[in-house]
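Engineer: build me a structure from this.
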Amino acid sequence: MEQASLATKTSGNVIRCRAAVAWTTNAPLSIEEVEVDPPKAGEVRVKIIASGICGTDNHTIEGKMKTPFPVILGHEGAGVVESIGPGVTTVKPGDKVLMFPLPECRECFYCLHPEGNFCEKEDIISPTGLMLDGTSRFTCRGKKIYNIMGTSTFTEYTVVHEIAVVKIDAAAPMDTVCIMSCAVPTGFGAVFNTAQVTPGSSCVVFGLGGIGSAIVMACKASGACRIIGVDINEEKFPRARALGVTDCLNPNKLKKPVQEVVKEMTGVGVDFAFEAIGLIETMVAALKSCNRSYGVCVIMGVAPTGSQLSFDPLVLLPGRTLKSSVLGGYKTRDDIPKLVTDYVQKKINIDPLITHRLPFPKINEGFRLLREGKCIRCVLSMRP
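Structural biologist: Predicted structure coming up:
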């Protein structure tokens, strides 16, 4: 009733609320009052309840990702529908929803293909920072503010396309399932869908942050007998071991390349390798860590815009496979609500991935924890 009353008061009107605006790269986010326009046709305005801080957000702040500024970042969001634009049929005011950085239009070739999920209406590869009609729904200090991947969840209210939002289980705790917008499906899907890790296999995971930790949990659930974790921040090692890592390596303390050490540890290299950092050198190291005959390497990390991946093709010739996927290959609106319900029904547990919770105004502290490697996932609460 409270949400319905709110929608009646605000529907069709501009909403003024708090948002964390990135005015430029390599600078703290600024808590500002912004104006959020009503949703247009095919759009949904959402009251954000909770949002996770992802490494991709930090890459954008550092200028490694091609994104127009000023921008409202954030793409791991859970909230409640405040109002809908003309033509919206799949959600209604009051629904609990997740928003996704990868839409599912259910019409393009990739959405219709059983194995595809990289919707043609994505705003990831060559981001415009605008809605599909080429305009913005955010204004601050009289200036147009861009969005990130069609989501922008570091704000009390946002506007997203209907194709990037989905209703979820009403019993879902918003301040936990928000990370199912990115970290959980990206990590779980890399293991279950893209690599298809087998029982008794060996794995190596480069990067033990949020996505890397989700990968570790999924490898363990798949029955991997050995999971090697690689990171230069050894403060992450105790948490990684608790999640399932059997061996930890710090490349900065090794006398030879990490891929050679992995080969020595396993005899012939691992069956499955995962890269969740986003550096060219670690992508190549992950590939070379694989068993050369049937090893599978999955790249989940996002490299800086304009990077070039280079290696001798002979690395692949004996039979190695190099793969990647976005959001773990899941069709976002069709598949991820089922993961949320699995969590509600205690079939899966994602609680260990959230190590810190902060009120929204402390967002810059959350980014500090991320950069220092002190958290797996920090979740921001939008409640006053």
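Engineer: when you work out contacts or count neighbours from here on, use the C-alpha atoms and nothing else.
Structural biologist: Noted.
Engineer: which elements pack onto the helix or strand containing Glu82?
Structural biologist: Assignment of secondary structure by DSSP states H and E places Glu82 within strand 76-84. For strand 76-84, the elements it packs on are helix 2-10, strand 43-53, strand 96-99, helix 174-177, judged by 3 or more C-alpha pairs under 8 Å, 6 or more residues apart in numbering; DSSP states H and E.
Engineer: angle of it against helix 2-10?
Structural biologist: 60 degrees (axes from the mean of the first three to the mean of the last three C-alpha atoms, to 10 degrees).
Engineer: how far does strand 76-84 sit from the chain's center?
Structural biologist: Relative to its chain's centre, strand 76-84 lies at 17 Å (C-alpha atoms, centre = their mean, to the nearest Å).
Engineer: thinking again about what came up before, of all the helices and strands packed on strand 76-84, which one is nearest Leu132?
Structural biologist: The closest approach between Leu132 and any of the helices and strands packed on strand 76-84, judged by C-alpha to C-alpha, belongs to strand 43-53 at 9.8 Å.
Engineer: start to end distance for stretch 53-72?
Structural biologist: With C-alpha to C-alpha, to the nearest Å as the measure, stretch 53-72 spans 13 Å from end to end.
Engineer: got it, and stretch 61-80?
Structural biologist: Across its full length, stretch 61-80 reaches 27 Å end to end, with C-alpha to C-alpha as the criterion.
Engineer: can you give me the buried ones in it?
Structural biologist: Using 16 or more other C-alpha atoms under 10 Å as the burial criterion, the residues of stretch 61-80 that qualify are 61, 64-80.
Engineer: for stretch 23-31, same thing?
Structural biologist: Of the residues in stretch 23-31, those with enough neighbours to count as buried (16+ other C-alpha under 10 Å) are 23-25, 28-31.
Engineer: ok now it, how far from the chain's centre?
Structural biologist: Distance of stretch 23-31 from the chain centroid (C-alpha atoms, centre = their mean) equals 21 Å.
Engineer: same check, this time on stretch 61-69
Structural biologist: Taking the mean of its C-alpha atoms, stretch 61-69 sits 16 Å from the chain's own mean (C-alpha atoms, centre = their mean).
Engineer: and it, how far apart are its ends?
Structural biologist: The straight-line separation of the ends of stretch 61-69 (C-alpha to C-alpha) is 10 Å.
Engineer: for comparison, sequence B:
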Amino acid sequence: MAATEGKVITCKAGVAYEANKPLSFEDIHVSPPQPTEVRVKITHACICQSDLYFWKGKDTQKLFPRILGHEGAGICESVGAQVRHIKAGDKCIPVWQCECTKCGKCKSSKTNICDVFMFNWGSGLMPSDKATTRFTRVEDGKPIYHFFGISVFSQYSTMDEACIAKINPKAELHKICLLGCGIPTGVGSVWNICKVHPGSTVAVFGLGTIGLAVVEACKVSGCSRIIGVARDAGKLQRG
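Structural biologist: The predicted structure follows:
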């Protein structure tokens, strides 16, 4: 049992208070998990273009203050009373595209945009009650909004149990954090959307994280020819 279990944790987080303004790296309070929630010690986090999109205030909600970040990895610190699939000490990946597994869209082979957890995207609130957050300011106790239900730009983050994936204890967290968004986006594009067949010729435009994940998935799929298109000559050379 962690010494912090059941207690409010004070930790550092990057808080976005306004669009296009530098994040404020400050102490915040992170509440313990409710019965169906998990609190995670975030060890590694990546920056994705989607984070920048919301930081710039291009989304319709424009929720501030907010803790961004949706691509990371960490270690489970504590769990709610009803959580069974993960325990304190387990390595894990926060999952922003989580699924209830029961709604029509979760059961469909055509989409994975869950009706239940779609709520996470825009509200900035916890799915368990759709009314509160687990982040508060130290100075005045005012709430700080969540981002995509996971907010990994914080040293600790509380999220619904559906938003967490237990991983192999031997996994290297500084590498596996890319599985939070970039790599599955690229791999899923090849396997689930394009359904690339062995022997195919594929052109990949852009060789960033997602593009390179597409290349790797094409290799696994048995493509006979993969053409990389990028403006950065260094990426072409490294590939």
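Engineer: and the residue positioned nearest the centre of the second structure, what does it touch?
Structural biologist: The second structure has His70 as the residue nearest its centroid, 3.0 Å off, counting by C-alpha atoms, centre = their mean. Each residue near His70 of the second structure by C-alpha atoms under 8 Å, 6 or more residues apart in numbering is listed here: 45-46, 48, 51, 94-96, 147-148, 150-152, 180-181.
Engineer: buried among these? Need that as a selection in PyMOL.
Structural biologist: Once 16+ other C-alpha under 10 Å is used to decide burial, the buried members of those can be selected in PyMOL as follows:
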select buried, resi 45+46+51+94+95+96+147+148+150+151+152+180+181
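Engineer: tabulate the contacts of His70 of the second structure (a markdown table), appending distance to Met126 of the second structure.
Structural biologist: Below are the contacts of His70 of the second structure laid out as a markdown table (distance: C-alpha to C-alpha, whole Å):
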| residue | distance to Met126 of the second structure |
| --- | --- |
| Ala45 | 21 |
| Cys46 | 22 |
| Cys48 | 22 |
| Asp51 | 19 |
| Pro94 | 14 |
| Val95 | 14 |
| Trp96 | 13 |
| Phe147 | 10 |
| Phe148 | 10 |
| Ile150 | 10 |
| Ser151 | 12 |
| Val152 | 15 |
| Gly180 | 19 |
| Cys181 | 21 |
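Engineer: quick one, helices of the stretch 101-250 of the first structure?
Structural biologist: Counting by DSSP state H, counting those that start in this stretch, the stretch 101-250 of the first structure has helices at residues 109-112, 174-177, 183-189, 210-221, 237-243.
Engineer: next, the mean deviation of the fourth one compared to the second structure.
Structural biologist: Taking mean C-alpha distance after the TM-score superposition for the first structure, the mean distance separating helix 210-221 of the first structure from the aligned residues in the second structure is 2.2 Å.
Engineer: hmm, back to that, which of the helices and strands packed on strand 76-84 of the first structure is buried the deepest?
Structural biologist: Counting by mean count of other C-alpha atoms under 10 Å, strand 96-99 has the highest mean neighbour count of those, with a mean of 29.
Engineer: can you show me the strands along the second structure?
Structural biologist: 9-16, 24-30, 37-45, 66-67, 72-79, 91-94, 135-137, 143-144, 156-160, 164-166, 201-205, 225-229 (DSSP state E).
Engineer: Met1 of the second structure: which of the ones you listed is closest?
Structural biologist: Shortest distance between Met1 of the second structure and those, using C-alpha to C-alpha, is found for strand 72-79: 8.0 Å.
Engineer: what span of the first structure is the closest one aligned with?
Structural biologist: Structural correspondence for strand 72-79 of the second structure: residues 77-84 of the first structure, per TM-score structural alignment.
Engineer: average distance between that stretch and the second structure?
Structural biologist: Average distance, stretch 77-84 of the first structure versus aligned residues of the second structure after superposition (mean C-alpha distance after the TM-score superposition for the first structure): 1.1 Å.
Engineer: need the residues that contact that stretch.
Structural biologist: Applying C-alpha under 8 Å, 6+ apart, the contact partners of stretch 77-84 of the first structure are 3-4, 6-7, 10-12, 38-40, 42-52, 91-100, 153, 174-175, 177-179, 181.
Engineer: returning to that earlier point: what's the angle from the strand holding Glu82 of the first structure to strand 157-161?
Structural biologist: For the pair strand 76-84 of the first structure and strand 157-161, the angle between their directions (the same axes, to 10 degrees) equals 80 degrees.
Engineer: tilt between strand 76-84 of the first structure and strand 43-53?
Structural biologist: Here strand 76-84 of the first structure runs at an angle of 160 degrees relative to strand 43-53 (the same axes, to 10 degrees).
Engineer: run the chain-centre distance for stretch 117-134 of the second structure.
Structural biologist: Centroid separation for stretch 117-134 of the second structure versus its chain: 15 Å, with C-alpha atoms, centre = their mean.
Engineer: who's in contact with that stretch?
Structural biologist: 29-32, 36, 61, 63, 66, 97-100, 143-149, 157-160.
Engineer: in it, what's buried?
Structural biologist: Along stretch 117-134 of the second structure, these residues count as buried under the neighbour rule (16+ other C-alpha under 10 Å): 117-120, 122-127, 132-134.
Engineer: could you save those as JSON lines and add columns showing distance to Lys12 of the second structure?
Structural biologist: Formatted as JSON lines, those follow (distance: C-alpha to C-alpha, whole Å):
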{"residue": "Phe117", "distance to Lys12 of the second structure": "27"}
{"residue": "Met118", "distance to Lys12 of the second structure": "28"}
{"residue": "Phe119", "distance to Lys12 of the second structure": "26"}
{"residue": "Asn120", "distance to Lys12 of the second structure": "23"}
{"residue": "Gly122", "distance to Lys12 of the second structure": "24"}
{"residue": "Ser123", "distance to Lys12 of the second structure": "23"}
{"residue": "Gly124", "distance to Lys12 of the second structure": "19"}
{"residue": "Leu125", "distance to Lys12 of the second structure": "20"}
{"residue": "Met126", "distance to Lys12 of the second structure": "20"}
{"residue": "Pro127", "distance to Lys12 of the second structure": "24"}
{"residue": "Thr132", "distance to Lys12 of the second structure": "20"}
{"residue": "Thr133", "distance to Lys12 of the second structure": "17"}
{"residue": "Arg134", "distance to Lys12 of the second structure": "14"}
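Engineer: for Thr10 of the second structure, state which of those residues is nearest.
Structural biologist: Within these, proximity to Thr10 of the second structure (C-alpha to C-alpha) peaks at Arg134, which comes in at 11.8 Å.
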